[in-house]
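Novice: Next come a sequence and a model predicted from it.
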Amino acid sequence: MFARFLIRRVVFAAVVLWLVTTTVFILFYVGSAETVARRIAGPRAPQAVVEQIKANLGLTDPLFTQYRRFLGGLFHGDLGTSFILNTPVGTLLWQSLPATLWLVAGASVLWLVAGIAGGVVSATHARTWIDKGTTLFVLTGVSLPTFVLGLLMIFIALSVLAPLGFAFLKPGAFVSPFADPVEFLRVMIMPWFCLALVQTAVYTRLTRGSMLDVLGEDYIRTARAKGVPERAVVYRHGLRAALTPVITQFGVDIGTLLGGVVVTESVFGLQGLGQLMIRSVRDGDLPVIIGAAILASIFIVVSNLVVDVAYSFLDPRVRLA
């Protein structure tokens, strides 16, 4: 039963990826050849130079030929070459990926632990001052834009803490933890907390609502009537059922953020996938734009596939759907 469930999900994921890649190709290649060639040649270049650039890039070939070449490259792991930097797209993505991966990985641990813990505490102390305080935090976190929070953190770190002798935190380009662990922490702590604080508010609210629904179910009342300790009722019976929407949201968020945490990376200057995409869109670098879009879609599809599998373990009824 589980094998058939998994095969269906994998086939569905493959179809989604094919549709996404085809859509991205059509959106960026159809009607874009003139714009791209003109941007490379310069605004005052003769039309003959523009046409020569289009021919050199293969943009004058029939659309089906371009699409076949595009798919052939994907099957061989070749995403093409940057029109602007003359560098393989795979190399550019590989250089930018670590910053985004470490940012999302560190922040996701913080927001998942804090969000679930806060939601459980708020739900088990409903309508008390603890619940009201948590609600205030949630509303503040949801209402605070990421770029405002990031700039506020930088201001506090550089203008308040640094003059007092606490100069450990600083914004800057990503540094590998294997090359310099201390510098890695100095650069990443603020982005982690900036991204996690906003997401924690969302997960606290989601966990609280889900826990309140679950704690009102008949089987929870039955467990309490049988004398099961409250801690076991909440964490063993209630939390597992309440986690299903949380895990679903977590998979969506992870996939989306791995595609490029544009605002956080830009505020702290991390040089990740988000900033690579911004530069590529600004320069009209089609291969890099398409490569980044395909990579982002792969992250989203794979994360949702993992969530479907995890969801089926949390709620076996999903396997029958």
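Specialist: Now that the structure is in, tell me what you want to look at. All figures in this text were calculated on a predicted structure; none of them were measured in a lab. Residues are numbered from 1 along each chain as shown.
Novice: For the rest of this, base every contact and every neighbour count on C-alpha atoms.
Specialist: Fine.
Novice: which of the residues in the helix or strand hosting Val24 are buried?
Specialist: Secondary structure from DSSP states H and E places Val24 in helix 2-29. Using 16 or more other CA atoms under 10 Å as the test for burial, helix 2-29 gives 5-6, 9, 13, 17, 20-21, 24-25, 28-29.
Novice: Could you pull out the buried residues of whatever helix or strand comes next after that helix?
Specialist: Next along the chain after helix 2-29, taking DSSP H and E as the criterion, comes helix 33-41. By neighbour count with 16+ other CA under 10 Å, helix 33-41 contains the buried residues 33, 36-41.
Novice: centre of the chain versus helix 33-41, how much separation?
Specialist: Helix 33-41 has its C-alpha centroid displaced from the chain centroid by 31 Å (CA atoms, centre = their mean, to the nearest Å).
Novice: So which residues make contact with stretch 204-214?
Specialist: 114-120, 122-123, 135, 138, 220, 238-239, 241-243, 245-246 (CA atoms under 8 Å, 6 or more residues apart in numbering).
Novice: take the one below as the second:
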Amino acid sequence: MVGFVVRRTARMAVTVLAVVLVTFGLTKLAYQNPARMLAPDNASQETVDAIANSLRLNDPWWVQLWHYVVHGPEIKGTPTGLLNWPPSLGYSYRMQRPVTELIAEKIPVTASLAIGALVIWIVLSVLAGVYAARRPGGWFDTISSGASYVMLSVPTFVTGVVLLYVLFYQLSLHGLKFFPSGGYVPLTENPAEWARHLLLPWLTLVLAEVGLFQRVVRASVLEVAGADYIRTARAKGLPPWRVYFDHALSAAANPILTLGAIEFAAILGGAIITEQIFGLDGVGRLAVNAAQSGDAPVVIGCTLFGAVVFVLSTFVIDVITHARSGK
């Protein structure tokens, strides 16, 4: 087990390093005059030159990369490199704030979106997948299979726009103003309004994911449904729900956990489309705005945040599934 964890940790470090290299290189290609783009709109030439010197933009790219990772620009005498403690993701000269602080402010929004949607689609997928596996080829299995293919075929932005049009615009025209058009209310401020403002974004993500998960759950349960211990459980007279949920689903949990971790990390790392449609000021929207304005440190920071979330999620699931396998 220790050797497995060490290997996975080394793989995580290599993955994050590769993301830093690729993202850093792409920003160098995309932004031809980064110092001017990073500076505020009314900045003087002296300010632009100071930004260029701070980021070593006049040095070769490998010097800039080394400076970004090891030291970073000094803000109030404090280095802001990745390898400092606490680690820093650089500094946004356009917004005059550390990138780490900017991302930290947006995490509650994106986390609320991702975690809420994950809980809903996992619950629905497990219930629908297990029920379909109990009667393969039956009416529910046939209908859910067709619905899954439809949901997988429709892009997320189309689902979000349709839901906004039907559940917000059309209902509002008829005097039913339950669904807000967008925005975010913090959970600590008003839990009911927090959930109400996230209902449509959650539903958008759930419809995009539940079809795939339902099919994975169904296939995983069917794969173990003919095992000896399942037949033994039935022979003992256990209720069907216990046979499938306590025994079959538990044995088929590994692929479900793996897929769930990957999808959760993808959403948490950058729910760009959903946040843009519903006006949620999360990490994904921050990354889009930074890319449009040429704020390279924020672009790199958001990309690195998404990569870290992804590798940590897959690492945790790999450890859990390895421990479940008993190796």
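Specialist: Sure, I can see it. All figures in this text were calculated on a predicted structure; none of them were measured in a lab.
Novice: Any chance of TSV for the buried residues of helix 33-41 of structure 1, columns distance to Asn86 of structure 1?
Specialist: Listed next are those as TSV, based on distance: CA to CA, whole Å:
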residue	distance to Asn86 of structure 1
Ala33	17
Val36	14
Ala37	14
Arg38	16
Arg39	15
Ile40	12
Ala41	14
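Novice: What's the match for Asp213 of structure 1 in structure 2?
Specialist: In structure 2, Asp213 of structure 1 lines up with Glu223, judged by TM-score structural alignment.
Novice: swap in Leu270 of structure 1?
Specialist: Using TM-score structural alignment, Leu270 of structure 1 pairs with Leu280 in structure 2.
Novice: Next, count neighbours for that match.
Specialist: Applying other CA atoms under 10 Å, we find 25 residues neighbouring Leu280 of structure 2.
Novice: Assign a three-state SS to it, would you?
Specialist: Using DSSP: H, G, I helix; E, B strand; the rest coil, the three-state assignment for Leu280 of structure 2 comes out as coil.
Novice: who are the neighbours in contact with it?
Specialist: 109, 182-184, 274.
Novice: Please pick the buried ones from the residues you listed.
Specialist: Neighbour counting with 16+ other CA under 10 Å marks 109, 182, 184, 274 as buried within the contacts of Leu280 of structure 2.
Novice: Packing partners of the host helix or strand of Ile103 of structure 2?
Specialist: Here Ile103 of structure 2, judged by DSSP H and E, is contained in helix 99-134. Secondary-structure packing of helix 99-134 of structure 2 (3 or more CA pairs under 8 Å, 6 or more residues apart in numbering; DSSP states H and E): helix 139-153, helix 191-224, helix 253-270, helix 283-293, helix 296-325.
Novice: how near is Gly251 of structure 1 to Phe2 of structure 1?
Specialist: To Phe2 of structure 1, Gly251 of structure 1 is 20 Å away according to CA to CA, to the nearest Å.
Novice: do the same with Leu149 of structure 1
Specialist: 44 Å.
Novice: With Ser108 of structure 1 instead?
Specialist: To Phe2 of structure 1, Ser108 of structure 1 is 28 Å away according to CA to CA.
Novice: And Asp308 of structure 1, by the same measure?
Specialist: 11 Å.
Novice: just Val234 of structure 1 next, same as before
Specialist: 28 Å.
Novice: do Pro181 of structure 1 as well
Specialist: Pro181 of structure 1 is 42 Å from Phe2 of structure 1, by CA to CA.
Novice: Over to Ile300 of structure 1?
Specialist: Counting by CA to CA, the gap from Ile300 of structure 1 to Phe2 of structure 1 is 22 Å.
Novice: With Val104 of structure 1 instead?
Specialist: Taken as CA to CA, the span from Val104 of structure 1 to Phe2 of structure 1 is 30 Å.
Novice: go on, Ile247 of structure 1?
Specialist: Taking CA to CA, one finds Ile247 of structure 1 at 19 Å from Phe2 of structure 1.
Novice: how far apart are the helix or strand harbouring Arg242 of structure 2 and its match in structure 1?
Specialist: Per DSSP H and E, Arg242 of structure 2 falls inside helix 240-242. For helix 240-242 of structure 2, the mean deviation from structure 1 after alignment is 3.8 Å (mean CA distance after the TM-score superposition for structure 1).
Novice: Let me know the next secondary structure element after that helix.
Specialist: With elements assigned by DSSP H and E, the helix or strand that comes after helix 240-242 of structure 2 is helix 249-251.
Novice: Which stretch of structure 1 lines up against that next one?
Specialist: Under the criterion TM-score structural alignment, helix 249-251 of structure 2 matches residues 239-241.
Novice: again, but for stretch 103-122 of structure 2
Specialist: Taking TM-score structural alignment, stretch 103-122 of structure 2 hits residues 93-112 over in structure 1.
Novice: counterpart of Phe166 of structure 1 in structure 2?
Specialist: Under TM-score structural alignment, Phe166 of structure 1 pairs with Leu176 in structure 2.
Novice: what about that match, how many neighbours?
Specialist: So Leu176 of structure 2, with other CA under 10 Å, has 12 neighbours.
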